[in-house]
Every structure is written in C-alpha cells, then in structure tokens.
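A.B. asks: Turn this into a model:
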Amino acid sequence: MKKLLQIVLISSLSLLCFSCYYDEIPEGLDTVITDDDVPEIPDTQVVSFSTEIQPILNQCTGCHAANINPDLREGNSYNALVPTYVTADDADNSRFYKYLPGKGHHDVGITLSVDEIALIKAWINQGAKDN
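C.D. replies: Just a heads-up that it's a prediction; the model follows:
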C-alpha cells in the first residue's frame, strides 16, 4: 500500500510540475502596450461603436460570450460594457480600457494593436456613445 501511495504521489507531482500549457509565452503575448504607445485620435474624428469598436470586440467573443462577462457579442456588447465596465469620457479610469488585451489582460491568445486600442480609448473619451 505504501509503495502504491508513493507512486501516485510522485506521478501527481510530476504532472503538476511538467504539465504547463505553454512552454514559452507565445510571441506577441508578452508585449505590454503603455499609454505612451497609443496614438491620440483627434476629437474631430468621431469613432462609431457599431462600425469601428464592435469589429474589434468580435475578436474577443471566443471567450467573452454568454458565459464570461462582459458579453461582447454583437447586439449585447454595448449594454454589457456601459456603464459597468466603461466610464464615459474617462478611458483611463475605465475597467474595460485598463484590461484590454495587450494592456492589462494577457495570455488570452490575442493582443490588440495600438491603433485598435487608440480607437477604443477615443470612443470612451468621446462619451462612449451607442452610435
């Protein structure tokens, strides 16, 4: 019985130590985008939620669908984000902006580009309108 317990214990520890999903961090997921990297979009360029932001969010629906909040599927995303995760006119204090893939949400399989992050930031700072 002792021998069997030892084998089970050693096997369990081996699995625990050597069963990491990633041997290395996939390329691009170790990049941290800072606010200095994000270009400013002029206030005169109106950012549309339906035509510019939703296509970006569609990249995230593999995880953020009905089972993981916020639900970012088309038709649900705006109400799921505003006002719970998005503080209109204040991207820097919006939970959503702080944890975008590439900024604070890592190892999720995607990283948004600086241009995509800039669009989201501008949309929030322009009042996070459902347009």
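A.B. asks: can we go C-alpha only for contacts and neighbour counts from here?
C.D. replies: OK.
A.B. asks: neighbours around Pro55, how many?
C.D. replies: Pro55 has 14 neighbouring residues, counting by other Cα atoms under 10 Å.
A.B. asks: And Asp115, which helix or strand is it part of?
C.D. replies: helix 114-125 (DSSP states H and E).
A.B. asks: Which strands or helices does that helix pack on?
C.D. replies: Of the remaining helices and strands, none touches helix 114-125 by 3 or more Cα pairs under 8 Å, 6 or more residues apart in numbering; DSSP states H and E.
A.B. asks: Please repeat the previous calculation with a cut-off of 10 Å.
C.D. replies: Here helix 114-125 touches helix 54-57, helix 95-98, going by 3 or more Cα pairs under 10 Å, 6 or more residues apart in numbering; DSSP states H and E.
A.B. asks: which of the residues in that helix are buried?
C.D. replies: 114, 116-125 (16 or more other Cα atoms under 10 Å).
A.B. asks: Could you also give me the structure for this next sequence, so I can compare it with the first?
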Amino acid sequence: MCQQFISILSEKYNFTRVQEDILSKTPSALGRNERRILFETLKPREREFKIFLKEKYEQLNKEDRHFWLVATVDSLLAKGGESAIIDGLLMDVIGRLEVYKVLRQRSEIEGRALKPLVNFGGLSFVLVAMVIITAIILYFLH
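C.D. replies: Down below sits the predicted model:
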C-alpha cells in the first residue's frame, strides 16, 4: 500500500530506486549504508515532503482522505504496527492520533497482535511518562 504514496513523492522529487526502498522500510530494518543515505539525502528534505503531501491531502475529498487513512493503517497492520519511513510522513499529514486510534480499533476487531509499545504511540510515550514521573519524584524529594 505504501508504494502508491512513494510513487506520488517520486514523481515530484525523482527518487532513485534505493531511496524508494528506504522509504518503504522501517527504521529498524535499515542497514548502515541505507541509514547514511536516509540521513544525508532524505531527512534534510523531510519537511518539504510533508508540505507536498499535506497540499495533496488537503485537495482531496472526504472519501479519498479516508482512503489515505485506511491505506496507512493497512500498511501499519502489515508490519505489526511498526511504521515505515513513508508511513511516518503520512501519519504526520493525516494526524498521528487519528491513525493510532483507527489502528488500535482495527487490530482489536481483526484480532491482530501489534508489536510492543505500538498501542501507546511508540517509545516517545514511555519517555514522556518517565520524565513526568521523575519530575514528580524530584519535586517531592526537594
């Protein structure tokens, strides 16, 4: 599913085949050379990609917007909830909370298990929770 969105970006930005492959992989699945390419060529232009996708998304009607949401959730479910690089871009465009809500609902309905921490939005939730708990403990100790 994410290949459709990669082709939309590729039409505009003329990605190489390697860059397209990188966009379709999860960050944990990238090799050393792929990470280097990601951080040297794709990450610096990430904001540009999001703006382009946001403009495309805003021009769509309600049914097509729903298709983008469903396609993103399908892609996430296929990977156990772990997002590929392109899925992360799409979640920023559509709205992460909306995507996670639909992802959680679909995984419960279909009985698909998600990888750990995906239900909570990933590692960032755990880090924020730990910071808050540490701040509260330090407040009472001081």
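A.B. asks: Quick TM-score on the pair, please.
C.D. replies: Here the TM-score for the pair of chains, by TM-score structural alignment, normalised by the length of the first structure, is 0.28; 60 aligned residues with a Cα RMSD of 4.7 Å.
A.B. asks: picking up where we left off before, which of the helices and strands packed on helix 114-125 of the first structure sits most buried?
C.D. replies: Among those, helix 95-98 has the highest mean neighbour count (mean count of other Cα atoms under 10 Å), at a mean of 19.
A.B. asks: does Leu81 of the first structure really touch Gln54, like I thought?
C.D. replies: No - using Cα atoms under 10 Å, Leu81 of the first structure is not in contact with Gln54; the gap is 11.5 Å.
A.B. asks: just the helices in the second structure please.
C.D. replies: 2-13, 17-23, 32-37, 46-58, 62-78, 85-94, 96-110, 123-141 (DSSP state H).
A.B. asks: Please work out which of those helices is packed deepest.
C.D. replies: It is helix 85-94: most buried of these by mean count of other Cα under 10 Å, with a mean of 21.
A.B. asks: That one vs helix 2-13, what angle?
C.D. replies: 80 degrees (axes from the mean of the first three to the mean of the last three Cα atoms, to 10 degrees).
A.B. asks: Which strands or helices does helix 85-94 of the second structure pack on?
C.D. replies: Checking 3+ Cα pairs under 10 Å, 6+ apart, helix 85-94 of the second structure ends up next to helix 2-13, helix 17-23, helix 46-58, helix 62-78, helix 96-110.
A.B. asks: can you put these in JSON lines and add distance to Leu90 of the second structure?
C.D. replies: Listed next are those as JSON lines, based on distance: least, Cα to Cα, whole Å:
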{"stretch": "helix 2-13", "distance to Leu90 of the second structure": "9"}
{"stretch": "helix 17-23", "distance to Leu90 of the second structure": "11"}
{"stretch": "helix 46-58", "distance to Leu90 of the second structure": "8"}
{"stretch": "helix 62-78", "distance to Leu90 of the second structure": "7"}
{"stretch": "helix 96-110", "distance to Leu90 of the second structure": "9"}
